[in-house]
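Novice: Structure for the following, please:
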Amino acid sequence: MFAIMETARLEALHLAQDPTTGLKAIIAIHNTRLGPALGGCRYLAYPDEQSAIRDAARLAQGMSYKAALAGLEQGGGKAVIIRPAHLSNRGALFEAFGRFIETLNGRYITAMDSGTSSADMDCIAQHTNHVTSTTSEGDPSPHTAMGVFAGIRATALARLGSDDLEGLRVGIQGLGHVGFALAEQLHAAGAELLVSDLDAGRVQLAVEQLGAHPVASAALLGTPCDILAPCGLGGVLNAETVGQLRCSAVAGAANNQLASGDIADTLQARGILYAPDYVINSGGLIYVALRHRGESLTAITAHLAKISLRLTEVYAHAQADKRSPARVADALAERLLYPG
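Specialist: Now for the predicted structure:
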């Protein structure tokens, strides 16, 4: 466990269980130099407890980097609740998690993530104020999609010479809340959409409403397109799949798209521009962080506009240094997190 903490450079790792509700929860706090750790709560099944801890640790590190480059006064953290095989009362489980968060005295603020909802956050909020993306605060997904859309325009300008998306072929892998909202914005901008999702109903909806072309999930990565937008779970780009890509750039909403750091160098060597995931998908974090602080929607929208500017800065450094944008983004974030 300490090896996992050292590898991810975690400040703290908190574990809690509640046999009455079936709660088994992990909270990883990566870095609080810029402010309290903020990060979503995942509610997923894991093959074993070590896998859940590694997931929380890796994601917490990404949240620190995301918050730093988004210019937020927040640190990075992540929570994982291991989904029990049998659950009698979901509300009671999330209330127990809220009590766990409260014991950390504000060092960690939770939010929606994979497998959780605003209703779950409402249950947590019954026992702690250190929670956001509740029903009253709203779903952050549309704001994540807004930021990714702006990032795709910046990526198109950097790689293809124009931010006009008319006629551009964009492959979207994953049509969840963020992926579908992104597809709607791309369709309105005139992009041609290639879409895949394990849920055939979501694909059919995109076909009917957005004129999208359905592609089997296993085939999308190898389908020719201008920009590939991974919007599902992480690790989609690995040693096997990166060689299949037939795109000019990768710019999507998924966290941890690269299975390992060296995949960024492989993309660079192949001439595929990569938008660092924690830069382009930071819109949701910006929304929940600023809403939690009581900022107006006008202020939040203005802050979202900075995503494309930061991405353009990363691309400029990458081009000047002949390095992967992922390496450049890491270096910029680490200067903020570990000064001196």
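
Novice: Going by C-alpha atoms from here, please, whenever you check contacts or count neighbours.
Specialist: Noted.

Novice: can you give me the helices for the stretch 51-200 of the chain?
Specialist: With DSSP state H, counting those that start in this stretch, the ranges of helices along the stretch 51-200 of the chain come out as 90-102, 118-124, 141-160, 177-188, 200-210.

Novice: Mind putting those helices into CSV with mean neighbour count?
Specialist: Converted to CSV, the helices of the stretch 51-200 of the chain look like this (neighbours: other Cα atoms under 10 Å):
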stretch, mean neighbour count
helix 90-102, 21
helix 118-124, 22
helix 141-160, 23
helix 177-188, 21
helix 200-210, 16
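
Novice: Of the ones you listed, which is nearest residue 65?
Specialist: helix 141-160 (16.2 Å; Cα to Cα).

Novice: So what touches that closest one?
Specialist: By Cα atoms under 8 Å, 6 or more residues apart in numbering, the residues outside helix 141-160 that reach it are 162-165, 177-179, 181-182, 185-186, 227, 248-249, 251-253, 273, 275, 280-285, 287, 304-305, 307-308, 311-312, 315.

Novice: among the helices of the stretch 51-200 of the chain, which is nearest residue 335?
Specialist: helix 141-160 (22.6 Å).

Novice: ok and that closest one relative to helix 177-188, angle-wise?
Specialist: Between helix 141-160 and helix 177-188, the angle comes out at 50 degrees (axes from the mean of the first three to the mean of the last three Cα atoms, to 10 degrees).

Novice: Narrow the contacts of helix 141-160 to those that are buried.
Specialist: 163, 165, 178-179, 181-182, 185-186, 227, 248-249, 251-253, 273, 275, 280-285, 287, 304, 307-308, 311-312, 315 (16 or more other Cα atoms under 10 Å).

Novice: and residue 298, how far is that from residue 279?
Specialist: Per Cα to Cα, to the nearest Å, residue 298 is found 21 Å from residue 279.

Novice: So for these two, which sits in the more crowded spot?
Specialist: Between residue 298 and residue 279, counted using other Cα atoms under 10 Å, residue 279 has the larger neighbour count: 26 against 9.

Novice: any chance of the helices of the stretch 51-200 of the chain in a markdown table, with distance to residue 264 too?
Specialist: A markdown table is the format used below for those (distance: least, Cα to Cα, whole Å):
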| stretch | distance to residue 264 |
| --- | --- |
| helix 90-102 | 35 |
| helix 118-124 | 34 |
| helix 141-160 | 16 |
| helix 177-188 | 22 |
| helix 200-210 | 29 |
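
Novice: Select, out of the ones you listed, the one closest to residue 51.
Specialist: helix 90-102 (19.7 Å).

Novice: Which strands and helices lie in contact with the closest one?
Specialist: Counting contacts by 3 or more Cα pairs under 8 Å, 6 or more residues apart in numbering; DSSP states H and E, helix 90-102 packs against strand 23-31, helix 118-124.

Novice: Apply 7 Å and report the result again.
Specialist: If contacts are counted by 3 or more Cα pairs under 7 Å, 6 or more residues apart in numbering; DSSP states H and E, helix 90-102 sits against helix 118-124.

Novice: Proceed likewise with the subsequent sequence, for comparison:
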Amino acid sequence: MDLWQSIAADGFEQVLFIQDRPSGLKAVIAIHDTTLGAALGGCRFMHYDSEEEAVFDALRLAKGMTFKCAVSGLPYGGGKAVVIRPPGRSGEEAAFRALGRIINRLGGLYITGMDLGTTVREMDWIKSETDYVTDTTGSLGASGDFTAKMTAYGVYLGIRASLAKAFGSAELRGRTVAVQGLGKVGYFVCGYLHRKGASLLVSDLNDSLVGRAIKQFNAYAVGKDEIYQQACDVFCPCALGGIINESTVPLLRCRIVAGAANNQLAEQRHGDILHANGILYAPDYVINAGGIIVTAAEIAGRSADEARVQVSGIRRTLNGIYRYAESRGISSSEAADRLTRRRLCSARHQP
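Specialist: You can find the predicted model right below:
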């Protein structure tokens, strides 16, 4: 990866490489675009095979947050923090407090929150050094998995909108959904779908989660590599990104791809390939925006009920993208990108 070329080509404003020797912190903060407001994006805590992979993840996720906020009508831009987890080590207070001090020096340009690998505990450690953090103890986003539930709720609504578009009915009874990944969001998605009568195929690296899904949702388990090949109405990716790629697209036997994972397309052209193959794609940064909508509601001091109403707007946004794509004969992924760039461009040219 040519790092400077990637930063310039995608219009990043800042990329911070952070090392705090006393605490052992090694992290990256990527701030993509603050045209609409301060950059929002969670703090990811993961082991990476290389430092380059960690940087690429931060860049990719930060850009996705810009698009997610813009398409959802939120007054925020996109950013992301990635803390590199040393093998065999868990989060340590000193490291996250050091990260909090760095975020505080940015003066509100970037606001962090929970993401993969972080919990309320890490957010509380960051909070001890800065106010530019969400999902802390007692907050809306940290209350009873509310953020994960609302992300899943948005995905559920997006699946129903996609079914209506593809089949003329949003009815889930009699439909089969293949869910890849049973983390918090994926598991909550299964719950929403099961209650409406969908048949579920599930896959996860954690056998205990698969076993729970079989018992609770009467799901059928399939292998992690076989999930792509299942005959189903909806393929619902809820794990890591980049899973719609050269290898997997030819395997898909679904009519719709709609799930919670970020950055599902390995490359933008894969959205066009899905379209050419007759597969309807719910753009990931549209359908999985429930979490960031909750974050924005928390910052604005809104209630859980108000946040839920805002999340329900995902269905309307997705329907608008489908109409735009159809009217212009383009893929839904291209339609979403065009509409998002239009909002950003309009904001840049306002006096």
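
Novice: Let me see the TM-score of these two.
Specialist: In this superposition the chains share a TM-score of 0.98, using TM-score structural alignment, normalised by the length of the first structure; 340 aligned residues with a Cα RMSD of 1.2 Å.

Novice: Now intersect the contacts of helix 141-160 of the first structure with the strands, please.
Specialist: Those of those mapping onto strands are 227, 249, 273, per DSSP state E.

Novice: and the last one, what pairs with it in the second structure?
Specialist: Read it as residue 273 of the first structure. Under the alignment (TM-score structural alignment), residue 273 of the first structure pairs with residue 280 in the second structure.

Novice: Its match touches residue 257, doesn't it?
Specialist: Yes - Residue 280 of the second structure is within contact range of residue 257, at 6.3 Å (criterion: Cα atoms under 7 Å).

Novice: Find the residues that touch each one of those two.
Specialist: Here residue 280 of the second structure and residue 257 have no joint contacts, going by Cα atoms under 7 Å, 6 or more residues apart in numbering.

Novice: Can you check which part of the first structure stretch 320-331 of the second structure sits on?
Specialist: Aligning stretch 320-331 of the second structure against the first structure (TM-score structural alignment) gives residues 313-324.

Novice: try stretch 233-250 of the second structure
Specialist: Going by TM-score structural alignment: stretch 233-250 of the second structure matches residues 226-243.

Novice: Could you do stretch 211-223 of the second structure as well?
Specialist: Against the first structure, stretch 211-223 of the second structure falls on residues 204-216 (TM-score structural alignment).

Novice: Tell me how far that stretch lies from the chain's centre.
Specialist: Its chain's average C-alpha position is 24 Å from that of stretch 204-216 of the first structure, according to Cα atoms, centre = their mean, to the nearest Å.

Novice: Kindly check the end-to-end length of it for me.
Specialist: For stretch 204-216 of the first structure, the end-to-end distance is 12 Å (Cα to Cα).

Novice: and what of stretch 19-33 of the first structure?
Specialist: Start-to-end, stretch 19-33 of the first structure (Cα to Cα) is 34 Å.

Novice: tell me which residues in it are buried?
Specialist: Quick answer for stretch 19-33 of the first structure (16+ other Cα under 10 Å): 21-33.

Novice: Equivalent analysis for stretch 3-15 of the first structure, please.
Specialist: Buried residues in stretch 3-15 of the first structure, counted by 16+ other Cα under 10 Å: 5, 8-10, 13.

Novice: Out of those, which sit inside strands?
Specialist: Those of the buried residues of stretch 3-15 of the first structure lying in strands (DSSP E): residue 13.

Novice: I'd like the buried residues of stretch 3-15 of the first structure laid out as a markdown table, including distance to residue 335 of the first structure.
Specialist: As requested, the buried residues of stretch 3-15 of the first structure are exported to a markdown table (distance: Cα to Cα, whole Å):
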| residue | distance to residue 335 of the first structure |
| --- | --- |
| 5 | 20 |
| 8 | 16 |
| 9 | 15 |
| 10 | 17 |
| 13 | 23 |
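
Novice: Of the buried residues of stretch 3-15 of the first structure, just say which sits nearest to residue 213 of the first structure.
Specialist: Lowest distance from residue 213 of the first structure to the buried residues of stretch 3-15 of the first structure (Cα to Cα) belongs to residue 8, with 39.5 Å.

Novice: what lines up against that closest one once you look at the second structure?
Specialist: So, by TM-score structural alignment, residue 8 of the first structure is matched to residue 10.

Novice: what's the spacing between its match and residue 28 of the second structure?
Specialist: For residue 10 of the second structure, the distance to residue 28 of the second structure - Cα to Cα - is 17 Å.

Novice: How about residue 57 of the second structure?
Specialist: Distance, residue 57 of the second structure to residue 28 of the second structure, by Cα to Cα: 10 Å.

Novice: Residue 110 of the second structure now?
Specialist: Separation of residue 110 of the second structure from residue 28 of the second structure (Cα to Cα) stands at 12 Å.

Novice: In the first structure, what stretch matches stretch 30-40 of the second structure?
Specialist: Per the alignment by TM-score structural alignment, stretch 30-40 of the second structure matches residues 28-38 in the first structure.

Novice: show me the contacts for the residue nearest the centre of the first structure.
Specialist: Closest residue to the average C-alpha location of the first structure: residue 255 at 3.8 Å, with Cα atoms, centre = their mean. Residue 255 of the first structure is in contact with 233-234, 277-278, counting by Cα under 7 Å, 6+ apart.

Novice: Likewise for residue 125 of the first structure?
Specialist: Neighbouring residues of residue 125 of the first structure by Cα under 7 Å, 6+ apart: 98, 131.

Novice: That one -> the second structure?
Specialist: Checking TM-score structural alignment: residue 125 of the first structure goes with residue 127.

Novice: Let me know the distance separating its match from residue 294 of the second structure.
Specialist: The value you get for residue 127 of the second structure to residue 294 of the second structure, if Cα to Cα is used, is 18 Å.

Novice: cool, and residue 241 of the second structure?
Specialist: For residue 241 of the second structure, the distance to residue 294 of the second structure - Cα to Cα - is 22 Å.

Novice: now stretch 328-344 of the second structure: how far from the chain's centre is it?
Specialist: That offset, for stretch 328-344 of the second structure, works out to 18 Å (Cα atoms, centre = their mean).
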